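Engineer: Sequence and predicted structure below; questions after.
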Amino acid sequence: MPLASSPIGVFDSGVGGLSVLRALLAAMPNERFVYLADSAHAPYGERGDTYVSARTHAIADYLCAQHGIKALVVACNTATAAAIHEVRSSRPELPLVGLEPAIKPALAATRTGHVGVIGTRGTLTSAKFARLMTSVAEQAHFVIQPCDGLAHAIERSVSRPGPLPGAPVEATETGKLCKTYLEAMGAFGTAPGLIDTLVLGCTHYVFVADELRAITGPDVQFIETGEPVARQTQRLLEAGGIANAPADMGAGGGQPAATPATSRVQLLTTGPVEMLQAAAQRWLDLPAQCCSSVTVP
């Protein structure tokens, strides 16, 4: 049985799940994490359910066998939609947290009643997403936009320089794709009839929030899932009695001293390690030595 000191596994098809890991690190400063980016098999969002399910099972098996994880966060909307029910059935003893586009929080946030949802085609055409949308269909007007290629472009962008100050949003590959897809959705804003709330239905999209904001304007609300996932993970660990207690107290016996992120995170990838290193440094301020490559058959 995993111990309270065992790590939490987190995985995504690539580096996008680092946005979820960032929220987990902030919410649970005494926990250890093993993050796996399955970049050699990305993007999941443009593959079939059978393929994504096989990869999800393989990674869950690897993280349990090789790292003795005490819980698993599936930090990928596509993998959650395709396979989380299967993993939950095959490993009922493993606390499991998945992702889905944050439709219900968006309903609570919208004032115009017009909500945009962007995500991968795999997520937005899944049976799981269809059931979610059926349950809320009468509560708002939804504009659903698959963003083919955007997650993969974000992966590639980590090793490229950003746009020059003042450059138009379409000056980068990611910005061009954001502009194309958001313009296809219609008008954004807070006036009646406009889309005032945008659901970021892929973990990668958090990392292009600035490009998206340049298109929607400053008043549109963005809804993503990192913080809710972190809260749910923490609840499951506490309910199961496997939350990790702080090792020692801070100076003067006050608040517990948080363990530095560099000593409690291991980052793995099935793809080029340089991509993960660049993403970890750029988005989490973690050094290259936290990253290594692995093979997950």
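Structural biologist: Ah, there it is.
Engineer: Please make it C-alpha for all contacts and neighbour counts, starting now.
Structural biologist: Fine.
Engineer: In contact with residue 121, which residues are there?
Structural biologist: For residue 121, the contacting residues are 45-46, 146-148, by Cα atoms under 8 Å, 6 or more residues apart in numbering.
Engineer: one more time with 6 Å, if that's ok
Structural biologist: 45, 146 (Cα atoms under 6 Å, 6 or more residues apart in numbering).
Engineer: shouldn't residue 204 be in contact with residue 14?
Structural biologist: No: counting by Cα atoms under 6 Å, residue 14 is not a contact partner of residue 204; they are 8.5 Å apart.
Engineer: Which neighbouring elements make contact with the lengthiest helix in the chain?
Structural biologist: Secondary structure of the chain per DSSP state H: the longest helix is helix 49-67. For helix 49-67, the elements it packs on are helix 77-90, judged by 3 or more Cα pairs under 6 Å, 6 or more residues apart in numbering; DSSP states H and E.
Engineer: which is the next helix or strand following the helix it packs on?
Structural biologist: Remark: after helix 77-90, the chain's next helix or strand is strand 96-97, criterion DSSP states H and E.
Engineer: Tell me the spacing between residue 108 and residue 117.
Structural biologist: According to Cα to Cα, to the nearest Å, residue 108 stands 15 Å off from residue 117.
Engineer: Quick check: closest non-adjacent residue to the residue nearest in space to the middle of the chain.
Structural biologist: Centroid check for the chain by Cα atoms, centre = their mean gives residue 203 as the closest residue, at 3.1 Å. Distances taken as Cα to Cα, 6 or more residues apart in numbering put residue 16 closest to residue 203, at 5.0 Å, once the chain neighbours are dropped.
Engineer: how deep is that neighbour tucked in, by neighbour count?
Structural biologist: Neighbour count of residue 16, defined by other Cα atoms under 10 Å: 24.
Engineer: Quick check, it in contact with residue 202.
Structural biologist: No: assessed by Cα under 6 Å, residue 16 is found out of contact with residue 202, at 7.7 Å.
Engineer: What ranges does the stretch 101-250 of the chain have for its strands?
Structural biologist: 114-119, 141-146, 197-200, 221-223 (DSSP state E, counting those that start in this stretch).
Engineer: structure B:
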Amino acid sequence: MTQPVHNAASDAPIGIFDSGVGGLSVLRHIHAQLPHEHLTYFADSGYAPYGGRSEQWLVERSLAVAGFLFGHGAKALVVACNTATVAAIKAIRAQWPGMPIVGVEPGLKPGAAATTSGTVGVLATDRTLRGEKFLQLRDQIAAATNARFLLQPCVGLVDQIELGELGSEATEAMLEKYVVPLLEGGADTLVLGCTHYPFVEDIIRRIVSEHASTPVTLIDTGDAVARQLGRLLEGAGLLRPAGVAQLHGYTTAGADVLAEAFRGLLGLTPRIEHVKLG
């Protein structure tokens, strides 16, 4: 059954959600490209990570979080989580037809366009890489471009990033275990297929510099998501033209943890509230 939504106004906020802090990598692109927009970020850290969850659970949880954000006045929604997008974006759009809704997907198409070796490595959660929507997209792009995709599930990496272990030896060892086989397999392009992964991009680049003999391109789709969101808002007449933007955060875990993530990762200090959802 379709849920009723408020009459959206240009001054209403954009809702953004992820299983945790990874979606902040998308929020920073939105904040940079659409500086006048009010943003509401929902970190479902009390239920993270999403990667090991069933598809039914992901759909139900994503609908609940989307409902929370729309219920708090969001004029648009960004599903800033690859796993939730693959599993639930269709259900979210069916529940709120006509609302601007943008998901994130691993950048297979830009990866195929960037490669010169014809081999693209994809770093993502196991759940994303097993998703039917993802596999269909991979097959379509492979058939159209003759690109070969090497899929690397990064078990445990989201947990490390959620813990703030961005530069630890354990995180670096984990990344080396995941990245080096892709380089050895001939990949000259690496797709960061989870919104958490841009926060360890510096480590990935260091590993690449140590193990690759030729240049390697890294693909982060946050910029493309922000541009698509801007196009949808403009088409719907919902762009906020000017004014001081407000930033508000909600989390199902500790508010202090999300506040520290905003400060440490983005240099921002929004108001953060802990909420119970489900």
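Structural biologist: Alright, I've got the coordinates. Keep in mind that what you see is a predicted model, and the values were worked out from it rather than measured.
Engineer: What's the match for the residue nearest to the centre of structure 1 in structure 2?
Structural biologist: Taking TM-score structural alignment, residue 203 of structure 1 has residue 195 as its aligned residue in structure 2.
Engineer: got it, and residue 240 of structure 1?
Structural biologist: Checking TM-score structural alignment: residue 240 of structure 1 goes with residue 236.
Engineer: cool, residue 143 of structure 1 as well?
Structural biologist: For residue 143 of structure 1, the aligned position in structure 2 is occupied by residue 150, per TM-score structural alignment.
Engineer: Repeat that for residue 123 of structure 1.
Structural biologist: So, by TM-score structural alignment, residue 123 of structure 1 is matched to residue 128.
Engineer: same question, residue 26 of structure 1
Structural biologist: That one, residue 26 of structure 1, aligns with residue 32 by TM-score structural alignment.
Engineer: in the strand or helix carrying that match, what counts as buried?
Structural biologist: Following DSSP H and E, one finds residue 32 of structure 2 within helix 24-33. Neighbour counts using 16 or more other Cα atoms under 10 Å place 24-31 of helix 24-33 of structure 2 among the buried residues.
Engineer: Run through who's touching stretch 50-59 of structure 1.
Structural biologist: Applying Cα under 6 Å, 6+ apart, the external contacts of stretch 50-59 of structure 1 come out as 82-83.
Engineer: Where in structure 2 does that stretch align, residue-wise?
Structural biologist: Going by TM-score structural alignment, stretch 50-59 of structure 1 lines up with residues 56-65 of structure 2.
Engineer: mean per-residue distance, that stretch to structure 1?
Structural biologist: Overlaying structure 1 shows stretch 56-65 of structure 2 at a mean distance of 0.7 Å from the equivalent residues (mean Cα distance after the TM-score superposition for structure 1).
Engineer: does the match of residue 143 of structure 1 really touch residue 119, like I thought?
Structural biologist: No: between residue 150 of structure 2 and residue 119 there is no contact under Cα under 6 Å: 7.2 Å.
Engineer: Pick out whichever of these two has more residues nearby.
Structural biologist: A count of neighbours by other Cα under 10 Å puts residue 119 above the other of residue 150 of structure 2 and residue 119, at 23 against 17.
Engineer: separation between the counterpart of that one in structure 1 and residue 3 of structure 1?
Structural biologist: Correspondence of residue 119 of structure 2 to structure 1, assessed by TM-score structural alignment: residue 114. Per Cα to Cα, residue 114 of structure 1 is found 46 Å from residue 3 of structure 1.
Engineer: returning to what we had before: which ones are touching the match of residue 119 of structure 2?
Structural biologist: 140-142, 195.
Engineer: repeat for residue 83 of structure 2
Structural biologist: residue 128 are the contacts of residue 83 of structure 2 under Cα under 6 Å, 6+ apart.
Engineer: how about 10 Å then?
Structural biologist: 18-19, 49-53, 55, 58, 89, 103-106, 124-131, 134, 193-195 (Cα atoms under 10 Å, 6 or more residues apart in numbering).
Engineer: Inside helices: which ones of the residues you listed?
Structural biologist: Judged by DSSP H, the subset of the contacts of residue 83 of structure 2 located in helices is 55, 58, 89, 126-130, 134.
Engineer: In the residues you listed, which residue is surrounded by the most others?
Structural biologist: Ranked by neighbour count (other Cα under 10 Å), those have residue 128 at the top, with 27 neighbours.
Engineer: That one reaches residue 88, doesn't it?
Structural biologist: No: using Cα atoms under 10 Å, residue 128 of structure 2 is not in contact with residue 88; the gap is 11.5 Å.
Engineer: list residues touching both of these two?
Structural biologist: Shared contacts of residue 128 of structure 2 and residue 88, counting by Cα under 10 Å, 6+ apart, come down to residue 82.
Engineer: what residues do residue 16 and residue 202 of structure 1 have in common as contacts?
Structural biologist: With Cα under 10 Å, 6+ apart as the test, residue 16 of structure 1 and residue 202 both reach 75-76, 151.
Engineer: quick one: which of those residues is most hemmed in?
Structural biologist: Highest count within those by other Cα under 10 Å belongs to residue 75, 33 neighbours.
Engineer: Which position in structure 2 pairs with that one?
Structural biologist: Checking with TM-score structural alignment, residue 75 of structure 1 has residue 80 as its match.
Engineer: Which position in structure 1 pairs with residue 100 of structure 2?
Structural biologist: Alignment note: residue 100 of structure 2 maps to residue 95 in structure 1; criterion TM-score structural alignment.
Engineer: go on, residue 221 of structure 2?
Structural biologist: Taking TM-score structural alignment for the superposition, residue 221 of structure 2 sits opposite residue 225 in structure 1.
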